[in-house]
Structure formats: structure tokens, C-alpha cells
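Undergrad: coords below, sequence missing:
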């Protein structure tokens, strides 16, 4: 077979992540900074279906699509193509709560290159990812006729509908029919103790399209009488299939996890494994839904091993309230997550062996605690999100958080004082009194006070290459197991 035929016969192979040593940093950028929001940083980052573009959710109420070299995100590996397009910024009216790509979004398909976004006090928007224009809107209205913005959004496996989670309900929209959707109540009433109560903060669909199963998590912490993670089916509607983390309402939820659900995710190749992260909780938990789902089978601990001693403080700070999102690669074999110290850890998402089937756990403390295969220092601030490239052994990490340092308050007060001085002055009231006296000058002082403004220590995004065939020096240090 000649070389041309060999190239034509090449088939795509799933990415393999080399975790024997720290990866190579191949690209880096900083999110745009503005005078109005000097502490701007990316909270979340998600690749589209073919990895041709990545979308950032930024602190300054914008969506940002950075300019990444085509050799890292395009299916065309020709060295003549340097970049795909220029960076784009899409400004929103209010803070962004959540967003998700259309499942088949790609730069190569303009019709499908779009995403759904939830913006506070606005209808759900279907936005074009090439220019930010509004394609369609989907309204969620409460009993007082106010627009409700969902806290979580997820497309179903067939991509014809998307689900939006808000307080005590899930709204279902047909993508082809903008306007109103169908409401599914997760609890019978406000006073009822049954069902899934609170704001639905996380939604995730199983990769098994035929099952139509999806998981929903609530911001209300689990109690002794209820669980805050439930499984639903598109076929059954409002009635939950089962609750995860609780034997039954009479027996109560499993001990140890009493926190708000931040993220849910099914394993892409093992749809019976469900992963969850919780607010102010350092671990990621996994449940095997084929059997008893009252207790997790795996616990992925961010602090299982220390990172570089030169970069890790001796005393760990208070656990952050910030969402720190994890991700699983397309093969379902590697789980990646970041922490508030700027470290990235990689785990075996589904360790080899049949130990899952043999586990008979009685409490959360008995879950098999997994050690990371690799942990390395990636940023100098909290890592809000890690995202695996869908087709290549690449990992994107974004960092940033709001810090109120002592110097910030002083700077802000000085700026406020100078602003007040600049506004102070003598003005003529321009009016003559009726008794014929001359105009009097009136001193007007306008004071504009601004409180302490936060800063971001590291508002960067970095792309890491885990391909073992890459030749070149390593950009950071890491610990491999």
C-alpha cells in the first residue's frame, strides 16, 4: 500500500493520556480585562462536540471564544493553517448562570454552531456561536409572571429537547419550538417532604440514548429523610426512578455527604457510573447504578497526595464556595479535576477489575478511595474548570477567583477619595433672589463611594498536551504514581 492510500485508510483512534509525567503546556491566554470589571476571569470552559472551538463563561457577564491554534483544535492537522478564527466576546445583560453547547456544534457546520445560555432574569437563549446573535428564546415564567433563569441546562441524548432546572421543577423545551415548555415538578408541593426539593442545580443525561435516563441534583443538602440526587426517565416524566445516596425515605440518606450538589456526570462509556461533586467538599463520588445506589463505590480525593512542596502552602486555606468543575475524557477512563490551590489531578475514572460488583458498602466512609495517577501545579489560583478535548489528548484548565486583599481596600478607598475630590467644587445656582440681592455661590459636594473591589490572582487559561509522543521540555513539575 502506497503512502497516499495509507493516509486515506487512517482511522481516528481514541486519545490516550500519558500520566507517567507532567504534561506539556502548548497554549496559554488571559481573558479580556475591562475597566468596569478589572478582576475578570473565566469560571467555566467547554469544548464543542468536535473540539473545533471552546467557550468560556466569564465573570464580567460575557461569553468568550478564544483564538486557539488550529493544530490543537482542528481536524485538519496541516501546518499551513495557523488559526481558525479571531477571538470573540458576547456581552450579556446579567450574570450568566449556566450554558451548554448544542450536542453537534462544530465550526464546520454553521447551522449547528450554537449554544444555549441561561442569563439571570432573561428567557433561555439559543445563541449563534459565530456572532452571538439570538436565534431563539425559551421562556420560563413563574406564578407572578416573572422570567426565571434556570440554574442548570442539559440536552437529552437525541438532541431534540433540552432540560432546565430551577426551584422544585424542571422545564422541558423542544429545540424546534421556541416559546413555552413543559414543566415537570420534582416535588408535589412546597410543604411536601417527598420528591427532589430545592433548586435543581445539576442535570446530566446518560450516554445510553435508548434509556432516556437523566440525573438531577439539588442545592438543598441531603437530610436524614431525603436525598438530593434523583434519577428520572424521559418516558415516565415527573416520577423519579430512584434516589441516589438513600436506601429509602424511611432509612434516610447515606451518612457523610450533607452538601449541595454542584455537578453531575455519567461515564461516557459506562453509563451505569454516575459522578457527583458537592459544595465545599474536596471529593468526587461515584455510584454504581446497576445495584444498590445508596452508597458511593468510589471517592476521588483532591488532596490524596501533596503536590510540589515548593508551590503548596503549609496550611491549606478554607474550602471555597466556588464551583470547581471536573471532567471525564471521551473514553471514560480518565477523570480530571482541579483544586483551589491551582493543582490538577488525574484519576482512573473506572479502575480495571470487577471490584465494583464485589463491593458491599454500608456507609460513605467505606467507599474505595482512589489515588490520582498524576498531580501537577497548573495555575496560581483556584481552577474553576478542567475540560478534556473530545478527540485529542489535550486538557484545558481555566483559573481565577475573587480575592479581597488588604491592599485592595486601600486602593479602592483612595480612588473613592480622589473621585470625591474631583466632584467637589463651587457652582453658581444661576438664580436671582426676589429681593434683588446678587447671585450666591453654592458649594456642591458629590461623593461617589465604591466599596472594596476584588482582584483575580491568575485569570489564565492553559492547554496541556498529554501525548507521550510530544518532543520537548516539560513546562511544569508533577508527581506521578
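TA: Structure's in. What do you need? Keep in mind it's a predicted model, so treat the numbers as computed, not measured.
Undergrad: rest of the way, CA atoms for contacts and neighbours
TA: Noted.
Undergrad: and residue 338, what does it touch?
TA: Listed by Cα atoms under 8 Å, 6 or more residues apart in numbering, the contact partners of residue 338 are 302, 324-326, 344-345, 382-386.
Undergrad: same thing but 10 Å
TA: Contacts for residue 338 (Cα atoms under 10 Å, 6 or more residues apart in numbering) come out as 302, 324-327, 344-346, 375-379, 382-386, 397-399.
Undergrad: what's the answer for residue 49, then?
TA: 101-107, 113, 389-391.
Undergrad: Check which helix or strand it maps to.
TA: Counting by DSSP states H and E, there is no helix or strand that carries residue 49.
Undergrad: So what's the gap between stretch 283-303 and the chain middle?
TA: Remark: stretch 283-303 is offset 20 Å from the chain centroid, using Cα atoms, centre = their mean, to the nearest Å.
Undergrad: Only the buried residues of that stretch, if you could.
TA: 283-289, 292-302 (16 or more other Cα atoms under 10 Å).
Undergrad: cool, stretch 151-167 as well?
TA: Residues of stretch 151-167 classed as buried: 151-157, 161-167 (neighbour count, 16+ other Cα under 10 Å).
Undergrad: Repeat that for stretch 399-410.
TA: 399-402, 408-409.
Undergrad: for the residues you listed, which one is nearest residue 423?
TA: residue 409 (20.9 Å; Cα to Cα).
Undergrad: List the buried residues of the helix or strand hosting that closest one.
TA: Element membership for residue 409, per DSSP H and E: helix 406-423. By neighbour count on 16+ other Cα under 10 Å, the buried set for helix 406-423 is 408-409, 412-413, 416-417, 419-420.
Undergrad: One more to weigh against that first structure:
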């Protein structure tokens, strides 16, 4: 059987594909989906792209003088939409295509075996110069995925996330948040693309300051904002500058995490949350009292992503300038259980990872254009697939279907201001 998988391919294209592999249905423990089931993948699998969008990220603008590229992606909680951010300071929302179950497989050179990539690229170039369109067998083919909404963040996007209770069946819940340089946290309407509200943080000098990271609580009632040596807790129903401040670092206090809070994550139950900093500090906090419960150390680079397992017992971390992703048992250990390697030792980009809904595998990008799949029961690498020509910085499993989206790209120098070519 085939398990469908979707790709947002490279900073230049946005592609989607299908994983050719076994697909088994298992009960969704702790999850409440429409059918009560979800897809579990059996790796290794061969990716087969379904959708792509290239030209959307190839436009030149003053905000992006060199090259434009994607900066990650995130599925909505109900799986109806896909959200991306890019270096041109725009957020783009893609609706899940209605024909996803019957979509034709695209042939993209980056997903072919290495020995076939050069031949496919030459065939695509020949078709382009002769004026003919690329066929599914000979080249990348035309874009077949267009954004439903575009939202301009104004400045460099630091972070973005979906409202945790978002459902396409309830328009009031259809919203997302973003934070950008020099701007307050902005709440956007995911149906119209218009701003709904702002949440403003201020520093010790009573000057407005931007959040570097965000995380909605699982119940949707609170929004955490990560600032320099502080976490601000906003009541979602009360926009403005009303917030509770949690000081994450105090002088002469070793029991704290120093630096800018660069990433945060709630446990599925909402009883605790984790916060990481660009200095490598990592702490686990009580979700009710906001007290520091656990201080973890061992990461070498600045933390860029945290993710809890479905049962909330394990925490997975990834960092920039660090080739190791770590697994922590937050119940009774101060040391990492094991590490998983990826090619991110020499990049400052946020390189995303995600855990499949079945909870068995973790998939991550890297700077070599490949996606790596690890078995979380052992921490062993079980699959590696080439999907792009440069950094794969975004990956995301669909919450209920067998789809996976990937985004890739990196900053380059192109006088035309287009996305880097393969």
C-alpha cells in the first residue's frame, strides 16, 4: 500500500509527495481525530512528490535583495491548512488540496537517485529552451500549489504558530500568531488574512520589544512569548500589554537559564512547558505556578526547537551550530538518554524536526538536502532520502493523514533576487 506524503520543496519550490511504503492503521492513543485512527509509516520509504510551488518564492523585493527562501512550515492542528514563512517577510497559507487522494505523482530531479538527477535536470533544461512544458517524467513540472492567503509581517519573522484549538469548522478559532523584529505579537485571522489583535511586551525600560518565540497552551487560553531572560504569559482573550512576566535568569542564581528564550513547547497535557535559549539553556516549568522544575544541560548550540512526545514523558531538542538532537526523559533524569545526528553543525538556520502521529519515528531536515528518519525506541537512523539540493529547514507530518510537508532553502547571492536554482 502507499502512504501519502506532502512536500514543501526547497526555498525555491514548494513540493508535495507520496511515500511509497507500507501503511498501517492503528488506534490513536491520546488523540481525538474524526475516525479515531491515524497513519503509521514503515520505513524505509521512497518519497514521491504530489505538489510544489516554486514561483511564489521567486519574486524579487526590496526586503529580500539577494535570494528568497522558505523558513520552515507548520500544519494547522486540524490539518486543513499549511503555513509557511519566508525571507521576504510574508506568511503564506495553503489549503489542503481536495484532490490529494487522487493527485498525480510529480517527478522532481531532487527526489531521484543521484545517478538519475543529472539526466533529469538536463531533460528539464532542454524542454525549457525548446519552449515545451516539462512533463511528469522529464522534469520538475509546473507549480500546482498556490497560497490561499498572504500576510505581510512587516519585518523579519522570528516565529509563528497556529492557535492550538484551531478548527476549520469553527471560524472563530481559525487564527495564527506571528512575531517579527520591532513588532508586537500579531494575531491573524486565518480566513481573511486580516489582523485580529496584538500582544505587546515591554522591557525593563518600558520600551516595546519583540518576542523571539511563541507557544499557545494546549487549551488555547494562554500564549507564551519568549524574550530576553524572560517569558511573558498573555491571556489570549485580553490583547494589549497585560501579561505575567516570568524571569528566566537572575544574577548570581545558577538555577536559571540565561539569554534570549528562543523556543518553547507545551506538554500535551498542558501541565508543564519547556523553554530553551540561544545560549543552550534548557528548563522545564510548571504550567500552573511557572516555577522551574528541571534544569537540563548538554546542548552545544543555541536551541531552536523543542518537542514533547505524545505522552509528555520525553522531550526532544534541536539546536543551531550543533549536529546532535537530544532525547530527555523529563520524569527522572538530568542527562540525555541518547542523541540523533544531523548535518547542522555549521548553520544558524532553524532546522525543524517532527514526530509522526503514531509516535514511533522522528523526521528531521539538514544542510545536505536530505530528510533523516530515526526510530525513537532506539534512536537509530532507519532511513535517509534526498528531497532538495540545499538545506531542508522545515518538515511537518499531517496530524491525521499520511502526508508530510517539507520546506527548504538558504540565503544565497543572486542578482535577480530569485530563489536559488537546483
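TA: Okay, I see it. As the structure is a prediction and not an experimental result, all values here were calculated from the model.
Undergrad: Superposing both, give me the TM-score.
TA: After superposition, the two chains reach a TM-score of 0.76 (TM-score structural alignment, normalised by the length of the second structure), with 344 aligned residues with a Cα RMSD of 2.4 Å.
Undergrad: The contacts of residue 338 of the first structure in strands, which ones?
TA: Among the contacts of residue 338 of the first structure, the residues falling in strands (DSSP state E) are 327, 344-346, 375-377, 383-386, 397-399.
Undergrad: got the residues you listed as CSV, with distance to residue 181 of the first structure columns?
TA: Shown next, in CSV, are these (distance: Cα to Cα, whole Å):
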residue, distance to residue 181 of the first structure
327, 29
344, 39
345, 40
346, 39
375, 44
376, 45
377, 44
383, 35
384, 31
385, 30
386, 32
397, 35
398, 34
399, 35
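Undergrad: contact partners of stretch 326-340 of the second structure?
TA: 274, 284, 293-299, 306-309, 312-319, 323-325, 341, 362, 364, 372-376, 378-381.
Undergrad: what's the span of it, first residue to last?
TA: 6 Å (Cα to Cα, to the nearest Å).
Undergrad: what range in the first structure matches stretch 359-371 of the second structure?
TA: On the basis of TM-score structural alignment, stretch 359-371 of the second structure is assigned to residues 332-344 in the first structure.
Undergrad: End to end on that stretch, go ahead and measure it.
TA: Stretch 332-344 of the first structure stretches 18 Å from its first residue to its last (Cα to Cα).
Undergrad: Trace residue 160 of the second structure over to the first structure, please.
TA: Residue pairing (TM-score structural alignment): residue 160 of the second structure is matched to residue 99 of the first structure.
Undergrad: what's the answer for residue 49 of the second structure, then?
TA: Aligning on TM-score structural alignment places residue 49 of the second structure opposite residue 25 in the first structure.
Undergrad: Correct me if wrong: its match contacts residue 377.
TA: No. Counting by Cα atoms under 10 Å, residue 25 of the first structure sits too far from residue 377 to count as a contact (11.5 Å).
Undergrad: Report the separation between residue 179 of the second structure and residue 209 of the second structure.
TA: Noted for residue 179 of the second structure: a distance of 10 Å to residue 209 of the second structure, by Cα to Cα.
Undergrad: let me redo that: residue 167 of the second structure
TA: 31 Å.
Undergrad: where exactly do the strands run in the stretch 101-250 of the first structure?
TA: Assigned by DSSP state E, counting those that start in this stretch, the strands in the stretch 101-250 of the first structure fall at 114-119, 124-128, 134-138, 152-155, 161-166, 169-174, 182-185, 200-205, 213-218, 229-233, 242-243.
Undergrad: Distance to residue 191 of the first structure added to the ones you listed, as TSV?
TA: Shown next, in TSV, are the strands of the stretch 101-250 of the first structure (distance: least, Cα to Cα, whole Å):
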stretch	distance to residue 191 of the first structure
strand 114-119	28
strand 124-128	28
strand 134-138	29
strand 152-155	23
strand 161-166	17
strand 169-174	14
strand 182-185	13
strand 200-205	17
strand 213-218	16
strand 229-233	19
strand 242-243	19
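Undergrad: These: which one's closest to residue 443 of the first structure?
TA: Residue 443 of the first structure sits nearest to strand 114-119 of all the strands of the stretch 101-250 of the first structure, at 43.7 Å, using Cα to Cα.
Undergrad: Which element, helix or strand, includes residue 464 of the first structure?
TA: Using DSSP H and E, residue 464 of the first structure falls in strand 460-465.
Undergrad: Show residues contacting that strand.
TA: 17-18, 22-32, 41-42, 45, 56, 66, 68, 72, 378-381, 383, 385-389, 392-400, 475.
Undergrad: try it again with 8 Å
TA: 23-31, 41-42, 378-379, 393-400.
Undergrad: ok, the equivalent of residue 304 of the second structure over in the first structure to residue 457 of the first structure distance?
TA: In the first structure, residue 304 of the second structure lines up with residue 262, judged by TM-score structural alignment. To residue 457 of the first structure, residue 262 of the first structure is 24 Å away according to Cα to Cα.
Undergrad: Looking at those two now, which is surrounded by more residues?
TA: residue 262 (23 against 17; other Cα atoms under 10 Å).
Undergrad: nearest spatial neighbour of that one, skipping sequence neighbours?
TA: residue 278 (5.1 Å; Cα to Cα, 6 or more residues apart in numbering).
Undergrad: what sits against that neighbour?
TA: Listed by Cα under 8 Å, 6+ apart, the contact set of residue 278 of the first structure reads 259-263, 284.
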